[in-house]
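Peer 1: Just need the structure, nothing else, for what follows:
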Amino acid sequence: MLTPARWLLAALAAVALAGCDTTALKVAEDLKTYDVPATVTTVELTGGSGSVEVAAVDGPHRVRERHVYADLPPLTSHRVEGGTLFLVDQGCGKAADADGRCSTHYRIEVPRTLAVTVKVRTAPVTVTGMTGALDITTDVGAIRGTGLAGKTKATTSVGAVELRYAAAPPAVDVTNDVGATQVFLPAQGEYRIDAKTAAGPAVNLPSLPKAKSAITLRSSTGAITVAPA
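Peer 2: All right, here's what the predicted structure looks like:
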């Protein structure tokens, strides 16, 4: 997580990179695709800049990396240890990473029950159809999920968070320094909701003190909304 003094600098940097005219750069692009072994039960990704998509599919199960760079390609790796698929993006080097000339865009297609951990610096993260546990962290980048059902932890310094659940999750824990947070839960579920933000939360579902499903939402600057899915 960024400190409160640094989130504004990060946000301005992200805006500046998004607005850069890359047509003057000699940009290269390449693709890498590999299968996810059937023995994998957990995916852990550590990355820098780009984007991350995680999608539940019946098969085939695979990872696609799209690298965009101006000089040397990003240094990425993947390995399986003890049922966990580790994905690592080390970037292209300090100079290329700093001026936005390096990004890795992941598309991860896996069984819906897998647990997924993602930690990235500047990248939006999208998760679709996963019912396993999620732990998503971005310094700068939106976090969006649809068709979810598992325990979820989402943390961002700058970026919107939008989570939509197809089934009542055991727990949801969101920390968002700057950005709106929206959580949509099945109306038939029972929840213990604790939402706090300077802007004032809008909670449109009953909060039951003895409910097993704990929904904890925190934001320093940004609206919080809890509503039926």
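
Peer 1: CA only for contacts and neighbour counts going forward, please
Peer 2: Noted.

Peer 1: could you check the distance from the residue sitting furthest away from the middle of the chain over to residue 120?
Peer 2: Farthest-out residue of the chain from its mean C-alpha position, per CA atoms, centre = their mean: residue 24, at 30.4 Å. Distance of residue 24 to residue 120, given as CA to CA, to the nearest Å: 27 Å.

Peer 1: So residue 5 belongs to a strand, correct?
Peer 2: No. Assigned with DSSP: H, G, I helix; E, B strand; the rest coil, residue 5 falls outside any strand and is helix.

Peer 1: Determine the number of other residues adjacent to it.
Peer 2: As a burial measure, residue 5 scores 8 neighbours (other CA atoms under 10 Å).

Peer 1: How much space separates it from residue 11?
Peer 2: For residue 5, the distance to residue 11 equals 11 Å [CA to CA].

Peer 1: next one: residue 45
Peer 2: For residue 45 relative to residue 11 (CA to CA), the value is 22 Å.

Peer 1: Over to residue 158?
Peer 2: Noted for residue 158: a distance of 7 Å to residue 11, by CA to CA.

Peer 1: Now show me the structure for the sequence below, then we'll compare the two:
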Amino acid sequence: MKRMAPAALTVGVGMLLTACGLDMDLGSRHEDVKTYEIADALTELQVNIGAGDVIVNESDRSGVKVTETLQWRSSKPETERSVEGKALVLRYMCGKGPLSHCNVNYKVEIPKGLRVKIDGGAGVITLRQLSGELEVATGAGDIRTVGLAVKRLKADTGAGTVELAFVAPPDSVEATTGAGEVEVKVPGGPYDVEAGAGVGDVTVKVDKDPSSPRKIKVSSGVGDVKVLKS
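Peer 2: The predicted structure is shown next:
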């Protein structure tokens, strides 16, 4: 993922959101909500989108429930879902033309233990009570989590806050942001911690041991970095 220089991040984020149609006044805004369920036996969820918020939470259901909120001005986006191997893949496309600006917000309920991979251009990503492996990236937007029991997690945003809250000790955590605060809360310990900030304060308040098999690596280009006990 291409990173913007810190001095250009504020302008760059605004341009990105405008280009995605989130701030432009191009006439009446339209919205449509669609909900569906996938009963296939799955091991992974993939969400690949340009602009939009994503919420993923675990539940006791055996299948996957997806709610899509489509928003557009001139051309309705086309959403696509497919099962590729054991992975459910969600994506969408805006119409062609200079005024075909759109975005889609996703709310996804998944069974316990599914691996989750999200790649977004702009938007807030919220993850709740997940236990499967996580890999999350967004060009501009916050990454927020609650009640994580995952063993391995990678989170990256070009501009935004990263908040990771664990209820079980993870084996590996990697979190980075170009501009914004990174906060990781973990139980137990000790951990092998590597934390740094180009411009900002670094606070580590967990038991540290460089020989620990549990690794935490966090950084921010511009912003505070915190590794705390939960």
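
Peer 1: TM-score for the pair, please.
Peer 2: TM-score of the superposed chains, computed with TM-score structural alignment, normalised by the length of the first structure, equals 0.90; 224 aligned residues with a CA RMSD of 2.1 Å.

Peer 1: Residue 158 and residue 11 of the first structure - which one has more neighbours?
Peer 2: With neighbours defined as other CA under 10 Å, residue 158 of the first structure and residue 11 compare such that residue 158 has more, 25 against 19.

Peer 1: all helices of the first structure, in order?
Peer 2: For the first structure, the helices defined by DSSP state H occupy 4-18, 94-98.

Peer 1: For the shortest one, buried residues please.
Peer 2: The reference is to helix 94-98 of the first structure. Using 16 or more other CA atoms under 10 Å as the burial criterion, the residues of helix 94-98 of the first structure that qualify are 96, 97.

Peer 1: now swap in the first one and tell me
Peer 2: Within helix 4-18 of the first structure, the residues that count as buried by 16+ other CA under 10 Å are 7, 10, 11, 13, 14.

Peer 1: What is the aligned counterpart of the first one in the second structure?
Peer 2: This means residue 7 of the first structure. Matched to the second structure by TM-score structural alignment, residue 7 of the first structure sits across from residue 9.

Peer 1: How about the contacts made by that match?
Peer 2: 159, 179 (CA atoms under 8 Å, 6 or more residues apart in numbering).

Peer 1: Also the one 10 residues further on?
Peer 2: For residue 19 of the second structure, the set of contacting residues under the criterion of CA under 8 Å, 6+ apart consists of residue 101.

Peer 1: do you know how far it is from residue 143 of the second structure?
Peer 2: The value you get for residue 19 of the second structure to residue 143 of the second structure, if CA to CA is used, is 21 Å.

Peer 1: now do residue 161 of the second structure
Peer 2: Per CA to CA, residue 161 of the second structure is found 6 Å from residue 143 of the second structure.

Peer 1: got it, and residue 117 of the second structure?
Peer 2: As judged by CA to CA, residue 117 of the second structure and residue 143 of the second structure stand 13 Å apart.

Peer 1: So between these two, which is more surrounded?
Peer 2: residue 143 (25 against 20).

Peer 1: Report how many residues lie close to residue 124 of the first structure.
Peer 2: Using other CA under 10 Å, residue 124 of the first structure has 22 neighbouring residues.

Peer 1: what's the closest non-adjacent residue to it?
Peer 2: Distances taken as CA to CA, 6 or more residues apart in numbering put residue 141 closest to residue 124 of the first structure, at 4.2 Å, once the chain neighbours are dropped.
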